[in-house]
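Asks: here are the coordinates; sequence isn't available:
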């Protein structure tokens, strides 16, 4: 049998402003033979996440996952597929696994490496009652990020008012549902009337930040203020949160998507953190693997009792991955953005 070949998307150029298909290129690459301790995976689903945009900047933030390399495929992108060849103990053809080598059809993965701080270590997935792509969303790093963020600021005990921004996205929609399930009142903001209607159907008080100012929308939704802010947006949203937080309030700093394709827009009222004795807690889901089993147990319970509502924006075909990223960053998608390879 001749050498295997597979399509993969490589990075052509970085961008300071809007990222688009012109920044990527599809190539066909030969796949080498396996070495001891490796498996070959035929990928089924690959992820598209806002944080990937930071790794496509000429000057990515220090301390985060490394910049994607020009002319090479995107390493560090969680992916689900089927093992088709194995030289690694504990892995057999037919196993459904996750790993970090996405945006390609075929991936060689070492079995004993803690990729992405361990969150993407090669692992056989329990498929009982769930779909493979759930491990790229609610049962994977998206669920872990939402759960860890709420946990870090003590928002899983209930009885408080929690605001979640970008609440119709992959992480935000889970944070909304985890917070509601814990007994909190949840305010949710999103960028379209359809997203607002969906968030309201979940039980949140929602507003469209594009049709009113964030401060006005927040004041109407939570006139007595908020206790917790789960921040996916940064910039003006964070500024509005600092103004609305009650004394002793907490902020889970998850992301700052408003700044991923533009100059930083830090809040002008940061002194409110001092005046109100607020806690601003930055976190990364991948650094809280100890919470993964707890989160997955919670999500499985929600799947079984039918209470989990998780939207997916699915793009068919590997060639559509750049389009999926562009749509996600422009707010044209809802829920978890996935590419079905």
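Replies: Sure thing, it's come through. Worth saying up front: this structure is predicted, and the values here are computed from it rather than measured.
Asks: going by C-alpha atoms from here, please, whenever you check contacts or count neighbours.
Replies: Fine.
Asks: can you pull out the helices in the stretch 101-250 of the chain?
Replies: Under the criterion DSSP state H, counting those that start in this stretch, the stretch 101-250 of the chain contains helices at 141-152, 170-181, 193-202, 214-221, 235-244.
Asks: now the ones you listed as TSV including mean neighbour count and distance to residue 95?
Replies: Output for these, formatted as TSV (neighbours: other CA atoms under 10 Å; distance: least, CA to CA, whole Å):
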stretch	mean neighbour count	distance to residue 95
helix 141-152	25	20
helix 170-181	26	26
helix 193-202	17	35
helix 214-221	19	47
helix 235-244	22	43
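Asks: try it against this one:
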């Protein structure tokens, strides 16, 4: 094993937009197997997950997630291989998923509930456990199944439709017999959503410079209105979707990436929530661990059988993580954003 463990620390908090200057690449001594305490597991990370929620943790502000500490390893999901173990449930060579952070190695207290989980890579690639068969996939499953409550024939719309979460929402909706309409940025992403993922339609929001044009495009794609909407973006996209919601429609509020830099996100017509008697519910998937087993089982089966497709943007090397993360916030990624570490 190498003598160093490269890590990315949060060096400073953003003032407005985040930048690569907010991060620092450092080297620390690599953990030694002989140093493990009872119950600990040493993991070599293969992939690191980059997710929009990490932007909120960079701020020292009240939120659903504890702020990231300065001068410490950035938190984040990881998949990798067990190198050494003093826990009876894990053996060297086991493939695992956890929250090892932006670093090449991690020592995990495997006795802590949820800290580490073994995964089977026979039919599902290891990287998929950070995407379609991981937190993003379960996020999609929960918001769709438990909030949007799809029934055959319903109209389901989702923003950021080509991303790790949105792409799963639409495919699950189609599998449940619904009409699936995506909203994404650019003709290439919209073509992927329709031609490869099987959505019924996709709106390129970048092609519509004003709210009226965006609304009309969404209206053309949802002639019978929208029964369930999965929100990842906010802003003008949410305004257009609100105006298309059917009475007693449901909105799963998952993310607001348009406001992650701290700018207010105005809502043009909040009265529509009352007029259409909408159910609008924000959720954090880590607060619903009771559904993870069911969701992961369904998602893994769909991936293994080829019924659930996904795409990955893979940056190479730990040093690429900050720029890849900034690109994710700006929509430069295509599908799930990962960093390959080995």
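Replies: Looks like it came in fine. It should be emphasised that the depicted structure is a prediction, and the values quoted were computed from it without experimental measurement.
Asks: can you put the helices of the stretch 101-250 of structure 1 in a markdown table and add distance to residue 51 of structure 1?
Replies: Formatted as a markdown table, the helices of the stretch 101-250 of structure 1 follow (distance: least, CA to CA, whole Å):
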| stretch | distance to residue 51 of structure 1 |
| --- | --- |
| helix 141-152 | 11 |
| helix 170-181 | 11 |
| helix 193-202 | 21 |
| helix 214-221 | 23 |
| helix 235-244 | 16 |
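Asks: residue 112 of structure 1: which of those helices is closest?
Replies: For residue 112 of structure 1, the closest of the helices of the stretch 101-250 of structure 1 is helix 141-152, at 19.3 Å, according to CA to CA.
Asks: after superposition, how close is that closest one to structure 2?
Replies: Helix 141-152 of structure 1, aligned to structure 2 and superposed, deviates on average by 0.6 Å (mean CA distance after the TM-score superposition for structure 1).
Asks: so that helix corresponds to what in structure 2?
Replies: The alignment of helix 141-152 of structure 1 onto structure 2 (TM-score structural alignment) spans residues 135-146.
Asks: which one of the helices of the stretch 101-250 of structure 1 lies closest to residue 323 of structure 1?
Replies: Closest among these, using CA to CA: helix 170-181, at 17.1 Å.
Asks: the closest one vs helix 193-202, what angle?
Replies: Going by axes from the mean of the first three to the mean of the last three CA atoms, to 10 degrees, helix 170-181 of structure 1 is angled at 30 degrees with respect to helix 193-202.
Asks: residues in structure 2 matched by helix 170-181 of structure 1, start to end?
Replies: Taking TM-score structural alignment, helix 170-181 of structure 1 hits residues 164-175 over in structure 2.
Asks: mind listing residues that contact that stretch?
Replies: By CA atoms under 8 Å, 6 or more residues apart in numbering, the list of residues contacting stretch 164-175 of structure 2 from outside reads 131-132, 136-137, 139-141, 144, 150, 156-161, 179-182, 193, 197-199, 230, 232, 308, 310-311, 335-337.
Asks: repeat that for 6 Å
Replies: The contact list for stretch 164-175 of structure 2 (CA atoms under 6 Å, 6 or more residues apart in numbering) reads 136, 137, 140, 160, 161, 180, 335, 336.
Asks: which two of those have the greatest separation?
Replies: Using CA to CA, the pair of those lying farthest apart is 180 and 336, separated by 19.8 Å.
Asks: neighbour count for these two, which is higher?
Replies: Using other CA atoms under 10 Å as the criterion, residue 180 of structure 2 and residue 336 rank with residue 180 on top: 31 against 25.
Asks: was I right about that one contacting residue 202?
Replies: No. Under the criterion of CA atoms under 6 Å, residue 180 of structure 2 makes no contact with residue 202, lying 8.6 Å away.
Asks: anything in contact with each of those two?
Replies: By CA under 6 Å, 6+ apart, no residue touches both residue 180 of structure 2 and residue 202.
Asks: what about the closest residue to residue 311 of structure 2 other than its chain neighbours, how many residues close to it?
Replies: Among residues not flanking residue 311 of structure 2 along the chain, residue 335 sits closest, at 4.8 Å (CA to CA, 6 or more residues apart in numbering). Using other CA under 10 Å, residue 335 of structure 2 has 24 neighbouring residues.
Asks: hmm, who's touching the match of helix 141-152 of structure 1?
Replies: 164, 165, 169, 252, 285, 295.
Asks: for stretch 316-323 of structure 2, same thing?
Replies: 20, 339, 340, 341.
Asks: ok, 8 Å please
Replies: For stretch 316-323 of structure 2, using CA under 8 Å, 6+ apart, the contacting residues are 6-8, 19-20, 23, 25, 50, 102-104, 315, 339-342.
Asks: centre of the chain to that stretch, how far?
Replies: Relative to the centre of its chain, stretch 316-323 of structure 2 is centred 18 Å away, using CA atoms, centre = their mean, to the nearest Å.
Asks: distance-wise, check the spatially most central residue of structure 1 relative to residue 242 of structure 1.
Replies: In structure 1, the centroid-proximal residue (CA atoms, centre = their mean) is residue 142; its distance is 4.4 Å. Separation of residue 142 of structure 1 from residue 242 of structure 1 (CA to CA, to the nearest Å) stands at 25 Å.
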